[in-house]
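[1] sequence and predicted model, in that order:
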Amino acid sequence: MSTTAPWNDDHFIAGDLALDFANTVYRRTPDLGRDLLDSTDALAGWLDHAGLLSSVDLDDSTLDEARELRGLLWRILDEQKDGRALPTEALAGLFGVARHHLDGGVAVAADGSATPLTAKGACSALAIQGIRLALSPHARPVRTCDRCGWFFLDTSRGRRRRWCSMQTCGNQAKAARYRSTHP
């Protein structure tokens, strides 16, 4: 039985759709949390809330491909945020996912943005966005949350943002710090 999380705006806080997709687990650190892509319905709900596709039927192979894509993004983004060279096998895998459904599954605009036309094309569109993010790093650096490990673009003035969201992890961290100093 699926424990599908209802997707809401709190799941889309990263500032980039590829990062939001990479964040489809309850947490990444200190231990890997529950997978929020636990069913084809959960993936369809995420695609709908993200504005990529609505009312789409997915099969298990698309869910498997989406999870594989997420793993590739994790490997690339973890290296990129730490300033290390991108892992070539993960980057090649990302190109493979992007290429897989280009014939009729996704439309690519002149500016390089990708729009999925089919359920399978959604993974290609997300992979294209991931490639753009990896090869043309944003002026705002990719960071990970100190508490849950979710990725986000650091949009803070001093580029010192520590949490994915002040409403969740930021409040938890501040409450924990207060409790530790006020017994």
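    Perfect, I can see it now. Numbering: from 1, shown residues only.
[2] okay, CA-based contacts and neighbour counts for the rest of this
    OK.
[3] quick one: residues in contact with the longest helix anywhere in the chain.
    When the chain is parsed with DSSP state H, its longest helix is helix 60-81. Residues outside helix 60-81 that contact it (CA atoms under 8 Å, 6 or more residues apart in numbering) are 18, 21-22, 37, 39-40, 43, 85-87, 90-91, 93-94, 97, 119-120, 123, 127, 130, 134, 141-144.
[4] again, 7 Å this time
    21-22, 40, 43, 85-87, 90-91, 93-94, 120, 123, 130, 142-143 (CA atoms under 7 Å, 6 or more residues apart in numbering).
[5] list the buried residues for that helix?
    62-63, 66-70, 72-74, 76-78, 80 (16 or more other CA atoms under 10 Å).
[6] distance to residue 183 added to those residues, as CSV?
    As requested, the buried residues of helix 60-81 are arranged in CSV below (distance: CA to CA, whole Å):
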residue, distance to residue 183
62, 50
63, 47
66, 45
67, 43
68, 45
69, 45
70, 41
72, 43
73, 41
74, 38
76, 42
77, 39
78, 36
80, 40
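[7] closest to residue 10 among the residues you listed?
    Proximity of these to residue 10, judged by CA to CA, is greatest for residue 70, which lies at 18.6 Å.
[8] how much space between the nearest residue to residue 87 once chain neighbours are set aside and residue 85?
    Leaving aside its sequence neighbours, residue 87 sits nearest to residue 76 (CA to CA, 6 or more residues apart in numbering; 6.3 Å). Residue 76 sits 9 Å away from residue 85, going by CA to CA, to the nearest Å.
[9] use this one as the comparison:
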Amino acid sequence: MTFTWTPHRFSGGALALDVANTVILRGDADRSIDRFASSEQIESFCEAAGAMCAERGGMPTALRPPPVESEDVLIDLREATDRYFRTAIATGAEDNALLADLLSACATALRTAKADELAAATAHSVLHLIHGPDRSRMRICTNCGWLFLDRSKNRSRIWCDMAVCGNRRKASRHYKRKKETTE
């Protein structure tokens, strides 16, 4: 299956979150889609990330996909990133075991990947998120479940992308209200 990488696909606000969000409908095993299921999709993600990823500081201008034999390092890092941040956001607490797994995945990526490869750049992004000022701005989209950084002034954003998830939620509420009044 081929996907198009649009700006919405990079609405996480940080490369690590955009990589974690490459699993669509993560919580629904029957409908879940892994956008990194093929080497070609990882390569096209790298091309698109250079143009659309919100995180610019310290990120190489052009990202290279990992060699096929190293893709599992990227996937392990993606999964550890999602588990750690999703749990931390949902519970409001640190989980030392998940943090240790994430740091181990980062260490493996940094040890095995070249600096301009996606896995290394993702590891740098993770480390910045763990300790950086954006940590308290992480959220889970109430519509699609993606991880994102809330950069709104009053920190009240609940959707990863207003133009997509926000509109879907608002349209759904409008439809329900309209249906209730006609019954």
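    Thanks, I have it. Every value quoted in this text rests on a predicted model; they were computed, and no experiment measured them.
[10] picking up where we left off before, so what corresponds to the residue nearest to residue 87 of structure 1 in structure 2?
    Here residue 76 of structure 1 is matched to residue 84 in structure 2, going by TM-score structural alignment.
[11] Three-state assignment for residue 12 of structure 2, please.
    Secondary structure, DSSP: H, G, I helix; E, B strand; the rest coil: residue 12 of structure 2 is coil.
[12] what's the local residue count around the closest residue to residue 15 of structure 1 other than its chain neighbours?
    Among residues not flanking residue 15 of structure 1 along the chain, residue 153 sits closest, at 5.6 Å (CA to CA, 6+ apart). Residue 153 of structure 1: 20 surrounding residues under other CA atoms under 10 Å.
[13] thought residue 153 of structure 1 was touching residue 145?
    No. Taking contacts as CA atoms under 7 Å, residue 153 of structure 1 lies outside contact range of residue 145: 10.4 Å.
[14] what comes up buried for stretch 139-156 of structure 1?
    Neighbour-count burial for stretch 139-156 of structure 1 [16+ other CA under 10 Å]: 142-154.
[15] can you tell me how far the residue nearest to residue 87 of structure 1 sits from residue 138 of structure 1?
    From residue 76 of structure 1 to residue 138 of structure 1 the distance is 14 Å (CA to CA).
[16] select from the contacts of helix 60-81 of structure 1 every entry located in helices.
    Going by DSSP H, the helices hold 21-22, 40, 43, 90-91, 93-94, 120, 123, 130 from the contacts of helix 60-81 of structure 1.
[17] what residue of structure 1 matches up with residue 99 of structure 2?
    Match for residue 99 of structure 2 (TM-score structural alignment): residue 91.
[18] swap that for residue 124 of structure 2, please
    By TM-score structural alignment, residue 124 of structure 2 lines up with residue 128 in structure 1.
[19] excluding chain neighbours, what is closest to its match?
    Of all residues not flanking residue 128 of structure 1 in the chain, residue 98 sits nearest, at 5.6 Å (CA to CA, 6+ apart).
[20] residue 159 of structure 2 matches what in structure 1?
    Aligned partner of residue 159 of structure 2 by TM-score structural alignment: residue 163.
[21] circling back to that earlier point, quick check: buried residues in the helix or strand that contains the match of residue 124 of structure 2?
    Per DSSP states H and E: residue 128 of structure 1 is located in helix 119-135. Residues of helix 119-135 of structure 1 classed as buried: 119-131, 133-134 (neighbour count, 16+ other CA under 10 Å).
[22] can you check stretch 104-119 of structure 2 too?
    Neighbour-count burial for stretch 104-119 of structure 2 [16+ other CA under 10 Å]: 105-110, 113, 115-119.
[23] would you reformat the residues you listed as TSV and include distance to residue 2 of structure 2 and secondary structure?
    Listed next are those as TSV, based on distance: CA to CA, whole Å; DSSP: H, G, I helix; E, B strand; the rest coil:
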residue	distance to residue 2 of structure 2	secondary structure
105	27	helix
106	28	helix
107	31	helix
108	29	helix
109	26	helix
110	29	helix
113	26	coil
115	27	coil
116	24	coil
117	22	strand
118	19	helix
119	21	helix
